[in-house]
Structures are given as structure tokens and as C-alpha cells.
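Novice: any chance you can model this:
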Amino acid sequence: MLCVSVTLESYHQIQSITDKYSFIFSSIGVHPNERDGRDPTADELVELARNQRVVAIGETGLDYYRSQGDMRWQQERFRHHIQAARASRKPLIVHTRDAAQDTLDIMRTEDAAAAGGVMHCFTESWEVARAALDLGFYISFSGIVTFANAQALREVAAKVPDDRLLIETDAPYLAPVPYRGKTNEPAFVRYVAERLAEVRGTTLDKIAEQTTKNFFSLFQSARH
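Specialist: Down below sits the predicted model:
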């Protein structure tokens, strides 16, 4: 299980969980919408990522939905995270919303492919998914894929190669049907897997087996 960092200030809470439970790992990073906390340098992220319980850099990326105006501060933060991922040899957890082209452009110019990673809580088009796949990234689906109005996303989910597919909750947000609107929790990931099994014409057990294998292929330091 992976607990994802969104601020440096709250990371100590994540660390207390990963120190207590051997099956839970963490990332280190600052969410693109966070403006109140400290903004880390690439070197600082690399140093924090030395913790053996940290298996990824992020959550990072671009979000033009909740933040408007001059977005250079967000783009620069994203670049620092990619640089840290390459230096630490740990994969990225990438968030993108209303910013797909800029996200992909920065991933290309900063050579995010050298680090690898996952497009988390994916909601974009097949064209964006294919571009990320071409960079060696995985595609992860959340409870959104179970929503009635998410048919276009389900069509994307049906096309992602087996060996690049991941599932997540994005808890405490985006609880899947039948818990939509309630507080999300890790146990609800089963409903994401069930919907993907239906969409992809396979079984729940096969989705569970494949996505578990993919998790450890991507987050290789979690295998140790």
C-alpha cells in the first residue's frame, strides 16, 4: 500500500504510519495546488527520498483547474520533482488536470522517462494516455471510473496495456460507486478493480493479480 505525500509539513504523519506498518510505503512531494507550505528544492527531495520507506517522488504535476494566472511557479515545482526523481532513481506520481499538454511537454523536456512513474487518478483522453505510455509511464484509475458519467474514461481504461495498469482510491476523496459521496478508504479499491474487470472483459482476480504485479514493477524499492 502506498500513502502519498501532498505537503512537506504533513509528511511526518505519513512517516509515523510507514514506520509502524511494514506493508505501507510512502512518497515524498508537494501537490501542485499547495501554496501555503514550503516548496522543496530538488536536492531537498532527493535527501528526503533516501528514507528506505519512500518509494516515489510526488504527488506532483500541474493543475490549472484550481489554480489560475501565471503558472510558472507550478511548472517550476514540477521540474524540481522530476529532477529529484531522476537523481534518486525513484518513480514519479503525476497529477494533471486541465493541463495535459503542459504536463507532457515538461515531462519530455525534463526527461521524466528516465525516472518513470504513474499518471495518477487518470481522467484524460486516450491520446494523453498513449503519450504517457510512450514515455514509459503507468496509468492508474480511481473511483471515477465507476461513475455513471465516466463512459469516456472507461473506454480509455479498456485500452491500457495489462502491464501498465494500476488502481487506486485517492482516499479520502472520490469514493467509488456504491459509496460515492462518502469518505473514501483503501478497502474501496475493490470496487475500482471490479469495474475495470467488467470493462476489460476479465475477472476481479486477474485484475488484482496484474495490478499487484505492476505495483511492484513500478515501485521496485517496495519489494525489499
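
Novice: please make it C-alpha for all contacts and neighbour counts, starting now.
Specialist: Noted.

Novice: dump the residue contacts of the nearest residue to residue 17 once chain neighbours are set aside.
Specialist: Counting by Cα to Cα, 6 or more residues apart in numbering, residue 24 is the residue found nearest to residue 17 once chain neighbours are left out, at 7.4 Å. For residue 24, the contacting residues are 1-3, 17-18, taking Cα atoms under 8 Å, 6 or more residues apart in numbering as the criterion.

Novice: give me the nearest residue to the residue minimising distance to the centre of the chain, chain neighbours excluded.
Specialist: Centre of the chain computed as the mean C-alpha position; nearest residue by Cα atoms, centre = their mean is residue 120, 2.9 Å away. Excluding the flanking residues, the one nearest residue 120 by Cα to Cα, 6+ apart is residue 140, at 5.1 Å.

Novice: to compare with the earlier structure, here is another sequence to fold:
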Amino acid sequence: MLIDSHCHLDFPDLQAEIDDVVARARQAGIGRMITISTRIRQFEKIRALIERYDDVFGSIGTHCLHAHEEDDIPLDTILELAAHPKVVAIGEAGLDYHYDYAPRDVQARGFRKHIAAARLTGLPLVIHARQADKDIGDILEEEMEKGAFSAVLHCYSSGPELARRGLALGFYVSFSGILTFKSAEEIRDIARFVPHDRLLVETDAPYLAPMPFRGKRNEPAFVANTARILAETIGLNESEVARQTSENAFRLFTKMPRPDGIKAAA
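Specialist: Alright, predicted model coming up:
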């Protein structure tokens, strides 16, 4: 079994044939999918999916690219929506200096609000980081001093220093189809130093399809391709990577139950 720890099943690219997308994921051995919120005001789309499919879980949060659109949403609203039994994470939230759609101070304020939500709920924070490594690391370290919280650096494409800072805080690192790109040797080097018990795999579907599907629409079934390259990269076989990354996902997303008949590793 594999777990797609980050996808966007509510996005139009996948919604048009969502039943088939979920069916193909199941056929590929994907036992759990976590569909990630990008706008709190569109949570009903997430709710519909997680209540429709037993193996789909969700998060609640505002993507930093939309931070200015939902800056007025209070922390209490996040906490209320996070109480849904199938919401297993907070976010995604963080900093994105590549597009700069939202003012950087607004992004930072939203990031800290989501960290507070993760701390108060005990749910892990899903972190988006793009071209903002130092500021991301500084905020995470400052906030950790206020009280512990768990998190994952999702779709890892930053430099080695942010990975090390995140790992030092006890966080997980998730790799997407980027890991399979020929140009991504630095990302593969980072995967090699991440402890095996902190590794996750994801698609970030409908984006970033792994080889040999690069340039096409991504979907959860393709996480198997990323897991295969991760196995080659870190010197494990595919079944070991599937077992390890699934165990890691259940350890991080503590609210997400295991499928019937799947027990924790001894």
C-alpha cells in the first residue's frame, strides 16, 4: 500500500472524472489519499470528497498565494472546521516568494495563524515553501519556541538547509514527481539524507506528474512512480519504501485510520 499524502482532488482538472481518478488510485495500490485545502471558503468541496470516499481524507487551510483573500478568517474558524472527523491536517500554508501574489507580511501572518491552529488541534501543518527558505525556517523555529507542533515540508523543492532545519524540528519531508525529473539531482541528494522514518511521498496532483508522465495531468495513482524512484535513490526496494512511507504517514497524520486489516509495523 502507498499513501498519496498531498493531492488536490477538488481542482477542476480532476473533478471532471473524479470517480475514475479514485478508482485508478485504488487499482494502483493507493490506500489513502489526502486532498489538501487551498481556500477555507471553498472547504465544502473538500468536505464533499472526504464524505463521499472512505479512503480520501482532507485538510483545512489557506494557501499562501491566497493569503490576502482570506486574511480576515479567524483562527476559530480553522479550529471549528478542523474538528471534522476526516480532516487530518492544517494547511497548506507557508510562504511563496516566486509568485508573490499575496503581500509577504500577509503571507507570514497567515502562516503563523496556521501554525497556531496546528498547535491547538494537534494536527500536522502542511507547509508550502517556494523561494523563501530562510524566512520559512526562521518562522518555524520562532514558533516552535512558543509550543510544539508537527509538520511536513510538502513537495520538497527547496535547498538542503531548509530540509535540515525542518528535520531538526522533528518535521517530515515529502517528495513529489519532481524527484523523478532528470534535472532534480539536488532533490535526490536531499532525499538521501532524510531519515527513512521522516519520508513521505505525494503527487500534488493535478500538478507535477512524475516521469514518464511529465507534462501531463497528474493523479494519485502516479505516486507509485515517485515511490519507485525514491526507492532507487535511497537504496531500498519498492515494497520497503511503500511500507516505510505509509507507516510515516500514519504516524504523522494521527487522525487518519489504517485500512481494515492493516496493522502497525512491529
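
Novice: related to what we said a few turns ago, narrow the contacts of residue 24 of structure 1 to those that are buried.
Specialist: 2-3, 18 (16 or more other Cα atoms under 10 Å).

Novice: can you tell me the element the counterpart of residue 82 of structure 1 in structure 2 falls in?
Specialist: For residue 82 of structure 1, the aligned position in structure 2 is residue 115, judged by TM-score structural alignment. Element membership of residue 115 of structure 2 [criterion: DSSP states H and E] is helix 104-121.

Novice: mean shift of that helix relative to structure 1?
Specialist: Superposed on structure 1, helix 104-121 of structure 2 shows a mean distance to its aligned partners of 0.6 Å (mean Cα distance after the TM-score superposition for structure 1).

Novice: picking up where we left off before, what about the residue nearest to residue 120 of structure 1, is that helix, strand or coil?
Specialist: Using DSSP: H, G, I helix; E, B strand; the rest coil, the three-state assignment for residue 140 of structure 1 comes out as strand.

Novice: how about it, what's its match in structure 2?
Specialist: Under the alignment by TM-score structural alignment, residue 140 of structure 1 pairs with residue 174 in structure 2.

Novice: in structure 1, spot the strand with the most residues.
Specialist: The strand that spans the most residues within structure 1, counting by DSSP state E, is strand 54-63.

Novice: who's in contact with residue 181 of structure 1?
Specialist: Taking Cα under 8 Å, 6+ apart as the definition of contact, the neighbours of residue 181 of structure 1 are 174-175.

Novice: which position in structure 2 pairs with it?
Specialist: Counting by TM-score structural alignment, residue 181 of structure 1 corresponds to residue 215 in structure 2.

Novice: ok but its match is inside a strand, no?
Specialist: No. Per three-state DSSP, residue 215 of structure 2 lies outside any strand segment and is coil.

Novice: tell me which residue of structure 2 lines up with residue 116 of structure 1.
Specialist: In structure 2, the position corresponding to residue 116 of structure 1 is occupied by residue 150, as judged by TM-score structural alignment.

Novice: go on, residue 160 of structure 1?
Specialist: Going residue by residue (TM-score structural alignment), residue 160 of structure 1 aligns to residue 194.
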